[in-house]
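*Asks:* This is a predicted model, with the sequence first.
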Amino acid sequence: MAGLTNWTRSGVIATLTIDNPPVNAISQAVRAALVEGIARANADADVAALVIACAGRTFFAGADLKEFGKPSTQPLLTEVVDTIEASAKPVVAAIHGTALGGGMEIAMACHYRIATQDAKLGLPEVKLGLMPGARGTQHLPRLVGVERALDIIALGDPVKAPDALAMGLVDRIADGDLGSAAIRFAGEMAEKPPRRTRDLAAQKVDDGVYVEFAKRNARKFRGLDAPPAIIASVRAATELPFAEGATREREIFLKLRAGPQTEALRYVFFAEREAAKVPVIAGIDPRPVERAGVIGSGTMGSGIAIALISAGLPVHLFERDPAALARGQAHIAKVLDSNVASGRMTSAKADAARALLSCGTTIDALADADLIIEAAYETMAVKQEIFASLDRIARSGAILASNTSYLDLDEIAAATSRPADVVGMHFFSPANIMKLLEIVQGAETSPDVLATAFALAKRLGKVAVLSGNAWGFIGNRMLAVRRKHAEAMVVEGAAPEQVDGVMEAFGMAMGPIRVGDLAGLDLGWSPETSTGSTIRERLCEAGRRGQKTQAGFYDYGEDSKPVPSEEARRIIAEFARDNGVVRREFSDAEVLDRLLWPMVDEGAQLLEDGIALRESDIDVVWLNGYGWPAWTGGPMYHARHVGLSEVVRRLEEMGIGASPALFALARGEPK
């Protein structure tokens, strides 16, 4: 194991340092080295205690991704954890960087834990549809209590070292050099018997604690198998002896691992990383971005500004209308204050972000920006006017980005003399929260401009996906297909609440009819040009323009909750009659098929047209921008799970038909 391990001695204290870059993943070789290290310490009469540490930037940061989906190899992590805990000599974990997943389970198996001030510890397995499977659900309640254990395991978010110290997860924060502090700590513990976590009692709590925890997080847990499994396993820690609880944990873990959700969530994990691998920018250096400009202070523009200043970028926010600018500034201030109040941002970071923002009503103030993002009204004339102005005032080499969600990027770029500097950066609202960023490549967009957009997305904490230039790009083009079929079914006889209920039961937070009401049925509509030829136009003509008017497909009260509307039903029935539509009942299964499979067909066409680079990119768009339930993997993954040939059959059965692109994908199964 030369190169992987380093064994050193400081008097009677031995230190086993693992060096498995970049993140000290717990590979088979690492597991074997840990078992061997414990044996060596126990066999050496001159060693009184052992420190387990890691080289590089972090403690063990989790499992080895190369082993995902492959048969388990000896020694298993459970064997490693049991071996460490059973050591006759005290073992101290010296934690820096992150101790995640199996890394935290190793730390909890050690008899004592010392961490750097900035270290983090966590059990994020739930985000892959799993739970800790190496005594984690049994050890943690014994260290921090049931309530904190449930938060850490079922929510999957890491704990900072000072908080870990306060709750008893670590014993000390290192003062100065971690290695030296760990050796001193081990020296103090050397004369004491090992303090084994398994020997501590996990205090029972009232059943209401579990019920309230599940209720409080019902939205987060909806549809997921792992959270209730975690709750059951943590409960076992309080009700069973350690060995029996560990056996129960392993049974639950293996059942989850064999289930469909973890396979889908692992796919999502890798799909998000794959989306960043764009061939056209491989080896291309991004342009430096030190100052940014944002055009438009509405909800989207102010959200983009918040995202930029929160990431440490100076931003000038331009808005022609002083009143609108004032509203935008107030919104930005309110969001930053809210972030501080909720603990998402420190007061110092919020103050630093505020200091990075300047505002004005003169577009010339953007002249020295390295990147300018336009977030103005969604009409081509407005976009072209703005880009023509930017062409005049922006410095040479500045990147000109449009936040357009539907329009032709090349037509926008044609308003400038530098189309190579123009790129689409489609943020999703609220832009300071939503993770997705569609990066749109125009016909002449330079590779280094694309590389810069991807680098900025990473800086902002966004998941970026490349899209070609087409109406609606990836997400909204598929969304339009779903909306078309949702509204068609309502006209044909399905109730709006049935259509929404089916989609929400599938796992979406909100059904397509409610989404339309929320966004506004009058988007792109005007009374002067309305012909009443669509159900949306009929509703708008009746003053039912969505939630903002308290009437759309549904009625809305002061609480903004949708209520089935007799007036809307009458308008829909009249529209169907006027257009010769014979109304009928729909089964829930038919509603779901008609909402899902035309979208997948559109996805196949996006791939054939070269708008989407890969199927997984389409899934990443829908997972991060539209609330698609992650445990189903995304629309394209879900379709492959059902079988593309079966999807084609169901489309044909509904009389919709499948495109040649989808037929081609189906012929290529499996993938």
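*Replies:* Great, that's in hand. Numbers count the residues shown, from 1 in each chain.
*Asks:* from here on, contacts and neighbour counts on C-alpha atoms
*Replies:* OK.
*Asks:* Please, where are all the strands along the stretch 351-500 of the chain?
*Replies:* 357-360, 371-374, 399-402, 422-427, 436-441, 463-468 (DSSP state E, counting those that start in this stretch).
*Asks:* can I get these in a markdown table with distance to Ala486 and mean neighbour count?
*Replies:* Below are these laid out as a markdown table (distance: least, C-alpha to C-alpha, whole Å; neighbours: other C-alpha atoms under 10 Å):
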| stretch | distance to Ala486 | mean neighbour count |
| --- | --- | --- |
| strand 357-360 | 42 | 18 |
| strand 371-374 | 32 | 25 |
| strand 399-402 | 30 | 28 |
| strand 422-427 | 25 | 28 |
| strand 436-441 | 24 | 26 |
| strand 463-468 | 25 | 25 |
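*Asks:* Kindly reformat the ones you listed as JSON lines containing distance to Val91.
*Replies:* Below are these laid out as JSON lines (distance: least, C-alpha to C-alpha, whole Å):
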{"stretch": "strand 357-360", "distance to Val91": "50"}
{"stretch": "strand 371-374", "distance to Val91": "52"}
{"stretch": "strand 399-402", "distance to Val91": "54"}
{"stretch": "strand 422-427", "distance to Val91": "49"}
{"stretch": "strand 436-441", "distance to Val91": "44"}
{"stretch": "strand 463-468", "distance to Val91": "40"}
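*Asks:* wait, which of those is closest to Gly187?
*Replies:* strand 463-468 (46.1 Å; C-alpha to C-alpha).
*Asks:* which residues touch Val481?
*Replies:* With contact taken as C-alpha atoms under 8 Å, 6 or more residues apart in numbering, Val481 is in contact with 598-599, 602.
*Asks:* okay, now the one to match up with it:
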Amino acid sequence: MSTVSLHKQGRIGVIAVDHPPVNAISQAVREGIITQINAANADGHIAAIVLIAKGRTFMAGADITEFGKAPKSPGFPQVINALEQSHKPVIAAIHGTALGGGLELALACHFRIAHEGAKLGLPEVTLGIIPGAQGTQRLPRLVGLPLALEMIVSGKPITAPKAHQAGLVDDLVKGDADALPRAAIAYADKIITDGTAPRRLSQMEVPQNGSEADLLAKARADATRKMRGVLAPQKAIDALEAALTLPFEDGAAKERAILGACMASPQSKALQHAFFAERKAARLPKHAQNATPRPFNQIGIIGGGTMGCGIALACLGAGLYVTMIERDADALKRAQNSIHKSLDEILARGRIDKAAHTTQGALFSITTDMAALSEADIIIEAVFEKMEVKKSIFRDLDKVAKKGAILATNTSYLNVDDIASVTGRPADILGLHFFSPANIMKLLEVVEAKKTAPDVLATAMVLAKKIRKIAVIARVCHGFIGNRMLEGYLREAGLLMLEGATPQQIDKAIRDFGYPMGPLQMIDMAGMDIGYMLRKQFPASRFDPNAYRVMNRLVEMDRKGQKTGAGIYRYEAGNRTPLPDPAVDKITEEEAQKAGITRRTISDEEIVDRCILSLVNEGARLLEDRIAMRASDIDVTYLYGYGFPRWRGGPMFYASQRGLDKICDRIKQFGETVGTRWWTPAPLLQKLAQEGKTFTDFDAE
């Protein structure tokens, strides 16, 4: 069957794109649209043209397989020109999504109708670029500057009803999927009957009321505040400003120039890497690729604390039955209240409707009787981070759970193989490390133990997708991927503070690098007592005691962070803003003296390099140890779990982009100045640097 076909329905020519799964605008699609537009214009029996797509969506954007490659003829601008210059009216019929190039293509048509469930957007800024097929010029001419700014600068799509209200689409179609083709034909017939001429947006002016300069200034300020360090939103505003001040062709030329500069930028490369890395992370390892996932509908959760309730909310939101187990009646009541309060808040914010609120509430049950989990398909333990507690629970689960049930531990650090060893079913066991709050945070580390069955791993990845998580597969080690690397990041922050940098300087340097918060702010937010208790379980050889001297003293003074109103920073009642505290400076100076450390002036550059390169070096060791399958999986972990700036691509991509030879040299410099215990380049890092390669050349799968 042809990728793009033309058939006649009365006096209407229907051009149908059929390029599953998402009708990406590939070379074949581009060539087919031009061919069929020309054919329809040459056919004297056709008076109007409908452009429609088959399958589950309209054209969802560019073909990602063509990213980074030389464009093949015909180019997208030729398609846009063919549609707009058609002398017969062209109506785009939109269902599913019209994103990026898909929406630009629809804007080149003379009219647009959309199914009520469709979404329309120009998300190019999320890839570090701007719309490049005259989208920044056509959209404001159709809907005005305010909505064009909202859509293009944020990259977020809007619903079809909002698009209809704004004039982006001319008619809204209700009913099932079959209603759209019928409505499109009827709309085209009306265009013909009314004698309506093609409406070419390139011939229109942007509607203005004198407030445009203020709108642009506000958009720039908002983008600076909300998307700190990201260049594409500002460049998109430049292109939209050109739509206001220049003739269409000149504005389109400026758009092309801006697009070219964006595409050549390191940020665009990093954001595109992040885009592909997320999709690559979903791939199973070779030994599990042919495994059939086990069916599941009932989820058991042991533990109704913050983590357990978060996991429950994520599962309820996906329409799964959830049975929660708590230890006693008081804990049960607290967890039950927490779940229902959270559902009420989600309803109040408009994130679910009343029907969904009722449904999710009905899917939830809670009891103190472990036997209630006898029919659960997947059981997730989410209790205190202590090995003996977890082992005790898994011994009980081994007696209660049905044959074939998957048993998962939500441990952040502990050895999943050791937990599995206390059961008679180690093949059914793995780790599911959620990040708190589990109903909000996107990352899920799926930890494959030595004896985890391939179909168990495959099922975990299906569960992750169903509850809308970005899953990364890790193997067993202390801390898995994310927390094993985090140890070095936090260690360096603690040492830098002892060596002479203030907490506010450290945090500001990391925020300026692009993180939403610095490492010491993060410690205060999480609570210092957690790390304090964990360190008591580890031998001193595992960590640098000097790095935690200040934090240990603060915990022992009952300064545990935000929750106690004071930690590394102090906090005023009802306010989470971290405030410098001279008392902490004094404690730091005392502890530096006890450790024999001479304090000095430390540059922001050193702060950033010691914190970030500690991640890179440990990430290289994770790849060597086969804990992570791919360097890109490490990047996804840090982008979604730890706030690493997306526009830098992740720690491993950042290092590759900077040059692994330069990274190695910098690590060796720190070895000379602060000691080789932590600052010796990982063997893999040295090997790749010597061979002139990057982490993207290494695949540990």
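*Replies:* Yep, it's here. From a predicted model like this one, the values you see are computed outputs, not experimental measurements.
*Asks:* follow-up on the earlier one: do you know which of the strands of the stretch 351-500 of structure 1 lies nearest Asp500 of structure 1?
*Replies:* strand 436-441 (23.6 Å).
*Asks:* Near whatever residue of structure 1 lines up with Gly596 of structure 2, how many other residues are there?
*Replies:* Aligned by TM-score structural alignment, Gly596 of structure 2 pairs with Gly580 of structure 1. For Gly580 of structure 1, the count of nearby residues is 9 (other C-alpha atoms under 10 Å).
*Asks:* Kindly report the same for Arg291 of structure 1.
*Replies:* 18.
*Asks:* what does it align to in structure 2?
*Replies:* Arg291 of structure 1 maps onto Gln298 in structure 2, by TM-score structural alignment.
*Asks:* cool, Val502 of structure 1 as well?
*Replies:* Using TM-score structural alignment, Val502 of structure 1 sits opposite Ala509 in structure 2.
*Asks:* quick one: contacts for Thr299 of structure 1?
*Replies:* 328, 429-430.
*Asks:* would you list every one of the helices in the stretch 301-450 of structure 1?
*Replies:* 322-342, 347-355, 380-393, 409-413, 447-460 (DSSP state H, counting those that start in this stretch).
*Asks:* The shortest one against structure 2, how far on average?
*Replies:* Looking back up the chat, that one is helix 409-413 of structure 1. Comparison of helix 409-413 of structure 1 with structure 2 after fitting gives an average deviation of 1.1 Å (mean C-alpha distance after the TM-score superposition for structure 1).
*Asks:* So for that helix, what gets flagged as buried?
*Replies:* The neighbour-count check on helix 409-413 of structure 1 (16 or more other C-alpha atoms under 10 Å) flags 409-410, 412-413 as buried.
*Asks:* between those, which is closest to Cys110 of structure 1?
*Replies:* Leu409 (56.9 Å).
*Asks:* which residue lines up with that closest one in structure 2?
*Replies:* Per TM-score structural alignment, Leu409 of structure 1 is aligned with Val416.
*Asks:* thought that match was touching Asp428?
*Replies:* No. Taking contacts as C-alpha atoms under 8 Å, Val416 of structure 2 lies outside contact range of Asp428: 11.7 Å.
*Asks:* ok so, going back, work out for me the element the match of Gly596 of structure 2 sits within.
*Replies:* Counting by DSSP states H and E, no helix or strand carries Gly580 of structure 1.
*Asks:* Look at the residue lying closest to Leu122 of structure 2 once chain neighbours are set aside and say how many residues are nearby.
*Replies:* Closest residue to Leu122 of structure 2 apart from its sequence neighbours, by C-alpha to C-alpha, 6 or more residues apart in numbering: Gly100 at 4.4 Å. Residues near Gly100 of structure 2, counting by other C-alpha under 10 Å, number 26.
*Asks:* Does Gly100 of structure 2 touch Val125 like I think?
*Replies:* No. Look at Gly100 of structure 2 against Val125 with C-alpha under 8 Å: they stay out of range, at 10.0 Å.
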